[in-house]
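1. Turn this into a model:
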Amino acid sequence: MRLRSLLFVPGDSDKKFARAATTGADVLILDLEDAVAPALKDEARAKVAGWLDRAGEVPAALFVRVNPLESGLTEADLRAVVRPGLAGILVPKANGAHDIATIAAMIDPLETACGMAVGTVRIAVVSTETPQAMFALGSYTPPHPRLVGLTWGAEDLAAAIGATDNKEPDGSWTEPYRIARALCLFAAASAGVAPIDTLYADFRDAEGLERDCRRARRDGFTGRIAIHPDQVETINRCFTPSAEEIAHARRIADAFAANPAAGTLGIDGKMYDIPHLKAAHKTLASAGESA
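-> The predicted structure follows:
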C-alpha cells in the first residue's frame, strides 16, 4: 500500500468526495472527526459507508479517520465503516500503542461479521496530539500487525499544552513541534512503518508546500497529509524519486548484488557502504521497484 499522498475528505460532503477521487491521491482519508459537526456524525457515517461500498470505482485506498477513544464515538464509527472497501483507519489523539491494540480488538469481530479476513483493515496513527503521546512514541515498536504508518499533528498538541502559537514569525515550527516532528520520524523508522509528514495549512502557497515537502523527504518522511485537492500533485511529485535517483539507486543495488561479500564498493568514483545500500533499497521501494 502506497502512503505518499493522503488527502482528507470531509465525511459529510458528496461533492468533495467526488473531487477528491480525481486528484491522484494514494489515499483518501474520509473524515468522521474534526470535519463533521457532532449533530451530523450519524449522517456522515452513513455517507462514508456508501462511499466505501463504491471503493472499486475510486483509484485510491480508502481510510477513515474515526473519532478518538476519549470521545466515546470510536466504536460506533467502526461499526458503520468496517466493511469491504475499507483499507484502513486513521486514529487521532492516540496516547500510545495500547490505544491501537484496543481499536484493533474492536475491528477483529467486525471484519469477521462482514466476511473480511481478520487483519485486512490497517491502522495509521496521529502520534503526537496529546502530551501523554509524546512519552509513548517508543511503544509502537514492535509494531502492531495492523500498523502501517505514523504521522504527527501540531494543532491539538498546541491546544493540549496551552500554547498561544506553534509557529515562528518566518512560518517555521517552534521548538516543541520540531521535537514532535522528529520523534514521530524516529518512532516510525524504529517500528518499520511509513513516516508521514503533517499537513501544510496554507493550501494557496504552492511554493511553500513544495519547499517543505522537499525538506520532509530529505529528512526521511515518505509521504504527507493533504488538506486540499490542489496539494496532491505537489506532494506526489516531491515524494517520488526522480529518474536520476532511481538509476543511481539501481547502480548501487546491482553492484552490491554482484559482490555479496563486499561491505564497501567503489561506484562512479565514490565509495559506498551498507548504509548507502539500505538507502538505495528504500529509494527503489518508494518508486515501486524491487531491489
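
2. CA only for contacts and neighbour counts going forward, please
-> Will do.

3. So which residues of the stretch 151-291 of the chain form helices?
-> Under the criterion DSSP state H, counting those that start in this stretch, helices of the stretch 151-291 of the chain are mapped to 155-161, 175-191, 206-219, 232-238, 243-258, 274-286.

4. who's in contact with the residue lying closest to L137 once chain neighbours are set aside?
-> Distances taken as C-alpha to C-alpha, 6 or more residues apart in numbering place A187 nearest to L137, at 5.8 Å, with adjacent residues excluded. Contacts for A187 (C-alpha atoms under 8 Å, 6 or more residues apart in numbering) come out as 137-138, 140-141, 150.

5. Make TSV out of the helices of the stretch 151-291 of the chain and add distance to L40.
-> Output for the helices of the stretch 151-291 of the chain, formatted as TSV (distance: least, C-alpha to C-alpha, whole Å):
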stretch	distance to L40
helix 155-161	21
helix 175-191	32
helix 206-219	32
helix 232-238	27
helix 243-258	46
helix 274-286	38
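
6. and of those helices, who's closest to P92?
-> With C-alpha to C-alpha, the closest approach to P92 among those belongs to helix 155-161: 9.7 Å.

7. List only buried entries from the contacts of A187.
-> Neighbour counting with 16 or more other C-alpha atoms under 10 Å marks 137-138, 140, 150 as buried within the contacts of A187.

8. Just the residues you listed: which are in strands?
-> Among the buried ones among the contacts of A187, the members falling in strands are L150 (criterion: DSSP state E).

9. what's the most distant pair in the buried ones among the contacts of A187?
-> G138 and L150 (11.8 Å).

10. Tell me the spacing between the most centrally placed residue in the chain and I274.
-> Residue closest to the average C-alpha location in the chain (C-alpha atoms, centre = their mean): I196, at 4.3 Å. Using C-alpha to C-alpha, to the nearest Å, we find I196 at a distance of 25 Å from I274.

11. again with A18
-> According to C-alpha to C-alpha, A18 and I274 sit 45 Å apart.

12. Then A37?
-> For A37, the distance to I274 - C-alpha to C-alpha - is 51 Å.

13. close enough to count as contact, V66 and L90?
-> Yes. Assessed by C-alpha atoms under 8 Å, V66 is found in contact with L90 at 6.5 Å.

14. how about this one, so we can line them up?
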Amino acid sequence: MRSFLFIPGDSPKKLEKGLGSGADALLLDLEDSISPQNKAAARDTTLAFLKEAVPVKARPRIYVRINGLQTGLTDSDLDVIVGGKPDGVMFPKAEGGAAVTHCDAKLAAREAIHGLPDGALDIIAIATETAQAIFLAGTYGGSSKRLKGLTWGAEDLSVELGAEANRDRDGHFLAPYQLARSLCLAGAAAAQVQAIDTVYIDFRNEAGLRLECEEARRDGFTGKMAIHPAQVAVINEVFTPTADAVKRAEAVIAAFAENPGAGTVGIGGVMYDRPHLERARQLLARAKAFQK
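-> Okay, here's the model as predicted:
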C-alpha cells in the first residue's frame, strides 16, 4: 500500500467520498479528529459505513484508527467496530511490541465473539507518539502476526516533549523528529513490516509534499499517510516504481541470473552486489503489486 488517507469517522459524507479518492487504504479515525463528546456517535457512524463498504469487492483496504490504550477508550472502540469487519486497526501511541501484543489479544477476543477467524484484522502501529515509545522502537519484531506496518507521528510527540514546533522555517523536521522518523524506519525493517511515512500537514503545498515523499522513498519508506484527498495522487505516483527503475531492476536480476555464482556483476560500467539484487527484487514486487 502506498497511500493511507485519514477520514474523520463521524462524517458519512467524507467517508463515502473516501471510497473514490484513489487511496490504497482508508484510515477511519476515531482518535484525534473526534472530540470526546462525539466518540460514541463516531463509532456508530464508522460501523454503519463498514457494513456498507466492506462487502464491496473493488475498494481500498479499510482500517480504523482506534483510541490508544492510555485513553481507556480502546475496548469501547473495538466492541463496536470489529463487527464491521475492517481489514485492520491503526494502533496509536503504541509503546513497543508488548503494547501490540496487548492489542492483538483484544482483537482476538472480539473476533471470537463475532465469529471471525483468529487474525482476521491486521494492525498498523504508530510507533513514536510518546517519549517512552521512542525507546521501544526496536521491540516490535515477533509481537504479533497481525502487525503489517509501522508509522510515526510528530504532532503528539512534540506536545509530550513540550516543543514549540516540530519543523524549522523551511518545513524540515527538527532533530528530535528526524530521530523518531529514523527509529520508525529501522524498527519496521527489524520487524520485517512496511515502513509508512507520516503526514504532510500543508495539504495545499504539492511541491512540499512531493519532496517529502521522494525523500521518504529514497530512505526506505514505501508509503505515506495523507490528511486530504488532494494528496493521494502525488503519494501514489512517487511510491510507484517508475518504468526506468523497473528496467534497471530487471537488468540487475538478469545479470545475476546469468552469473549465479557471482558476488558482483557489472552493468553499463556500474558494479552491483548481492544487496542490490535483493533491492531489485523488492522493487519489482512493489511494481507488480501496483499494476492495473
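
15. circling back: can you tell me which of the buried ones among the contacts of A187 of the first structure is closest to V81 of the first structure?
-> Using C-alpha to C-alpha, those come closest to V81 of the first structure at L150, 21.2 Å.

16. Show the contacting residues for the closest one.
-> L150 of the first structure makes contact with 124-127, 184-185, 187-188, 193-196, according to C-alpha under 8 Å, 6+ apart.

17. Report how many residues lie close to R204 of the first structure.
-> R204 of the first structure is flanked by 12 other residues according to other C-alpha atoms under 10 Å.

18. returning to what we had before: A37 and I274 of the first structure: which has the busier surroundings?
-> Using other C-alpha under 10 Å as the criterion, A37 of the first structure and I274 rank with I274 on top: 14 against 11.

19. And that one? What does it align with in the second structure?
-> Aligned by TM-score structural alignment, I274 of the first structure pairs with R274 of the second structure.

20. residues in contact with that match?
-> 263-264.

21. From F6 of the second structure, how far off is it?
-> Distance, R274 of the second structure to F6 of the second structure, by C-alpha to C-alpha: 38 Å.

22. what's the answer for L147 of the second structure, then?
-> For L147 of the second structure, the distance to F6 of the second structure - C-alpha to C-alpha - is 19 Å.

23. okay, those two: which has more neighbours?
-> Neighbours per residue (other C-alpha under 10 Å) separate L147 of the second structure from F6, with L147 holding more: 29 against 25.

24. The more buried one touches Q192, doesn't it?
-> No. With contacts counted by C-alpha under 8 Å, L147 of the second structure stays clear of Q192, the gap being 9.4 Å.

25. Does F8 of the first structure lie in a helix or a strand, and which?
-> strand 5-10 (DSSP states H and E).

26. My error: substitute G50 of the first structure in the last question.
-> For G50 of the first structure, the host element (DSSP H and E) is helix 41-52.

27. Just the buried residues of that helix, please?
-> Those would be 41-42, 44-49, 51-52, for helix 41-52 of the first structure by 16+ other C-alpha under 10 Å.

28. Please name every helix or strand in contact with the helix or strand that that helix is followed by.
-> Note on helix 41-52 of the first structure: by DSSP H and E, the next helix or strand toward the C-terminus is strand 61-65. With contacts defined as 3 or more C-alpha pairs under 8 Å, 6 or more residues apart in numbering; DSSP states H and E, strand 61-65 of the first structure has these neighbours: strand 27-31, strand 88-91.

29. what's next to strand 61-65 of the first structure, contact-wise?
-> 1, 26-33, 52, 55, 81, 85-92.

30. sorry, back to before: which of the helices of the stretch 151-291 of the first structure sits closest to G72 of the first structure?
-> Among the helices of the stretch 151-291 of the first structure, helix 155-161 sits nearest to G72 of the first structure (C-alpha to C-alpha), with 17.8 Å.

31. Quick one: average offset of that closest one versus the second structure, please.
-> Following the fit onto the second structure, the mean deviation recorded for helix 155-161 of the first structure is 0.6 Å by mean C-alpha distance after the TM-score superposition for the first structure.

32. And that helix, what's buried?
-> In helix 155-161 of the first structure, counting by 16+ other C-alpha under 10 Å, buried: 157-158.

33. The helix holding G50 of the first structure aligns to what range in the second structure?
-> Using TM-score structural alignment, the partner range for helix 41-52 of the first structure is residues 39-50.

34. if you skip the residues just before and after it, what's nearest to R83 of the first structure?
-> Nearest non-adjacent residue to R83 of the first structure (C-alpha to C-alpha, 6+ apart): C114, at 6.1 Å.

35. Roughly how far does the equivalent of the one you found over in the second structure sit from G83 of the second structure?
-> If you follow C114 of the first structure across to the second structure using TM-score structural alignment, you land on H114. H114 of the second structure sits 6 Å away from G83 of the second structure, going by C-alpha to C-alpha.

36. out of those two, which sits in the more crowded spot?
-> G83 (17 against 14).

37. The more buried one in helix, strand or coil?
-> helix (DSSP: H, G, I helix; E, B strand; the rest coil).

38. Also the one 10 residues further on?
-> Applying three-state DSSP to K93 of the second structure yields a three-state assignment of coil.

39. Hmm, G84 and L50 of the second structure touching each other?
-> Yes. At 5.1 Å, L50 of the second structure and G84 qualify as touching, with contact defined as C-alpha under 8 Å.

40. Okay, buried residues for stretch 174-189 of the second structure please.
-> Neighbour-count burial for stretch 174-189 of the second structure flags 176-177, 180-181, 183-189 (criterion: 16+ other C-alpha under 10 Å).

41. Isn't N95 of the first structure up against G138?
-> No. Using C-alpha under 8 Å as the test, N95 of the first structure is too far from G138 to be in contact (11.3 Å).

42. Now do the match of C114 of the first structure against D202 of the second structure, distance only.
-> In terms of C-alpha to C-alpha, H114 of the second structure sits 40 Å off from D202 of the second structure.

43. got a list of what the equivalent of D26 of the first structure over in the second structure touches?
-> D26 of the first structure maps onto D24 in the second structure when the alignment is built from TM-score structural alignment. With contact taken as C-alpha under 8 Å, 6+ apart, D24 of the second structure is in contact with 1-4, 60-61.
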